[in-house]
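> sequence and computational prediction follow.
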Amino acid sequence: MHRIGYLLADGFQIMALGTQAVFEFANATVSEPFYSVENFSTAGGQVTSSLGMTLGTRRPGPRDLIDTWMVIGVTDPVASRPAPEELAFLRDTAPRARRIAGLCTGGFVLAEAGLLAGRRATTHWAFARDMRQRHPDIEVEEDRIFIVDGAVWTSAGMTAAFDLALAMVERDLGAAVARSVAHKLVMHQRRSGGQSQHSEMLDLSPKSDRIQHALNYARQHLSEPLTVDALAQSANLSPRQFSRAFMQETGKSPAKAVEGLRLEAARLMIEQSRHPLEVVARETGFRDRRHLREAFLRGFGVPPQAVRREARGGAELAER
């Protein structure tokens, strides 16, 4: 039996608790239960969630040999720091566990305990800069769904914790069981750790319908030239009016935004398909494979081949 302990503190983010369903359905998939799951807190007793719901917990004892610790964070890790006794407990217990995970902002708890020093880690994108500033000894990669660095796992915000939990099931019980669990939970697919937290369309978030329409047009015609004239025409504006309005509403030039959309589309094709890079480049509007590589180095800091290797390594949980 693989024992999983969820470590909670007052104000814990309630969505992360839902990841227990991943282990529940993993047990239902295999011939006999593989996981046992229990909720703990350093003091034991009732703990109050971010929503105000109370949950009973148990104080861990010396005989509690937990294989995996799942540390849940709070809604705002900058305003609320973990208690000293929680940090002391983690420093003491982490070396004895098979692995330890910080779900969403739970990564801040691991960081405060010193468990992420010298490691790669991720967290909710809204707090990644705070983690980087507060803990310069951590290699924070905010554009990741989850990261596995040795025995320490960290996930991005909110639903990304489900991807991390499913990746644990894949490691423990194999890809077939993980696929079955994802199907039962109606998860669209298991996202590999290297996938982006962000959507370029959400980041741009234009205020007017005209600019939004132009962005939708661009995303649907990425293989075409997409000049300012073409985009302006789709928005029923003159090129000069369009360029000015686009910059005001998105903070980017049309050319920069289009490149971002192309990069996002190319990255998804690389991660989710086996198309040759020449095909990816052609379908997403890059001149050729070399142009695609230059854009990837500029946008992601790595060549497209590295993204493909990491995506294929998703079955090995995005480890380098």
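Great, that's in hand.
> contacts and neighbour counts: CA atoms only from here.
Will do.
> and the nearest residue to E139 once chain neighbours are set aside, how close does it get to I72?
Spatial nearest neighbour of E139, excluding adjacent residues (CA to CA, 6 or more residues apart in numbering): R120 at 4.6 Å. For R120, the distance to I72 (CA to CA, to the nearest Å) stands at 18 Å.
> let's bring in a second model and compare:
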Amino acid sequence: MDPTPIFVQDGTVCTAAGAMAAIDLALAFVEADIGRDAAMMVARYMVVFLRRSGGQSQFSAQMRAQIAERPVLREIQQRIADHPDADLSVEALAHRANLSPRQFTRSFSSETGTTPGCYVAPTRLETVRRLPEDTQDDVGHVASSSGYSTTEAMRRALQRALGLSPSQCRSQHS
């Protein structure tokens, strides 16, 4: 028995680590049958921010944070999940929410239990971890698609958070 994967598919036998992992397994079935876009749409309707592959351990920055009550802040949370490569600075997010940066930070922190920066950083790391499963893109493209300005910035973030290099991350999750 391997306690790490959230779900396992072995021939005709499929098993999940728990209720949320079963949702991930169901989303994997949707993706296999009708594609990634459909699986992401179903996940969004279910308020599951990120489809996780079966081989990974339990992690999700969005799932650890609270869902904001105000619609505009929920939209910001969804934007962060959908566009980690966008300008996700406090100023840019505050502008989208039509709030001052100070008011945005207070509102976001109050409703989600974390600051905007502490919400964005793990989201970008999760994108780095997910992309090797979905693409064969080079390190530079993975960095820019994840919102890092340089491959070195991505490398430092991976090393600091996970103790991995980009190539170790790819081999671990591919």
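Looks like it arrived, so ask away. The structure presented is a predicted model; accordingly, all values stated were derived computationally and were not measured.
> picking up where we left off before, R120 and I72 of the first structure: who's more crowded?
Remark: of R120 of the first structure and I72, I72 carries more neighbours, 28 against 18, as counted by other CA atoms under 10 Å.
> quick check: the gap between the counterpart of T151 of the second structure in the first structure and Q272 of the first structure.
In the first structure, the residue paired with T151 of the second structure is R289, using TM-score structural alignment. R289 of the first structure sits at a distance of 18 Å from Q272 of the first structure (criterion: CA to CA).
> same thing with R120 of the first structure?
Distance of R120 of the first structure to Q272 of the first structure, given as CA to CA: 24 Å.
> do V181 of the first structure as well
Separation of V181 of the first structure from Q272 of the first structure (CA to CA) stands at 20 Å.
> of these two, who's got more company?
Legend: neighbour count by other CA under 10 Å for V181 of the first structure and Q272, higher for V181 (25 against 15).
> surely the more buried one and A21 touch.
No. With contacts counted by CA atoms under 8 Å, V181 of the first structure stays clear of A21, the gap being 9.3 Å.
> and for the lengthiest helix in the second structure, what's in contact with it?
As assigned by DSSP state H, the longest helix anywhere in the second structure is helix 116-134. For helix 116-134 of the second structure, the surrounding residues in contact (CA atoms under 8 Å, 6 or more residues apart in numbering) are 52, 60-62, 65, 80-81, 84-85, 88-90, 105, 108-109, 142-143, 146-148, 157-158, 169-170, 173-174.
> and that helix, which stretch of the first structure?
Under TM-score structural alignment, helix 116-134 of the second structure corresponds to residues 254-272 of the first structure.
> how close does that stretch sit to the second structure?
Aligned to the second structure and superposed, stretch 254-272 of the first structure gives a mean residue distance of 1.4 Å (mean CA distance after the TM-score superposition for the first structure).
> buried sites along that stretch?
Neighbour-count burial for stretch 254-272 of the first structure flags 254, 257-271 (criterion: 16 or more other CA atoms under 10 Å).
> kindly report the same for stretch 16-35 of the second structure.
Here stretch 16-35 of the second structure shows 16-17, 21-28, 30-31 as buried, counting by 16+ other CA under 10 Å.
> and stretch 145-152 of the second structure, by the same measure?
The neighbour-count check on stretch 145-152 of the second structure (16+ other CA under 10 Å) flags 145-148, 151 as buried.
> those in helices, which ones?
Short answer: those in helices (DSSP H) are 145, 151.
> between the buried residues of stretch 145-152 of the second structure, which is nearest L99 of the second structure?
For these, the residue nearest L99 of the second structure by CA to CA is G147; the value is 23.0 Å.
> residue contacts, the residue lying closest to that closest one once chain neighbours are set aside?
Leaving aside its chain neighbours, G147 of the second structure sits nearest to D85 (3.6 Å; criterion: CA to CA, 6+ apart). The contact partners of D85 of the second structure, taken as CA under 8 Å, 6+ apart, are 124, 144-148.
> swap in L277 of the first structure?
Taking CA under 8 Å, 6+ apart, we find L277 of the first structure in contact with 270, 289, 304.
> which of the residues you listed are conserved in the second structure?
Mapping these onto the second structure (both residues aligned by TM-score structural alignment, their matches' CA atoms under 8 Å) leaves 289, 304 still in contact.
> quick one, helices of the second structure?
Under DSSP H, the second structure gives helices at 19-34, 36-45, 61-64, 71-82, 90-97, 101-112, 116-134, 139-145, 151-162, 166-173.
> now the aligned partner of G18 of the second structure in the first structure: how far from R244 of the first structure?
In the first structure, G18 of the second structure lines up with G157, judged by TM-score structural alignment. Per CA to CA, G157 of the first structure is found 34 Å from R244 of the first structure.
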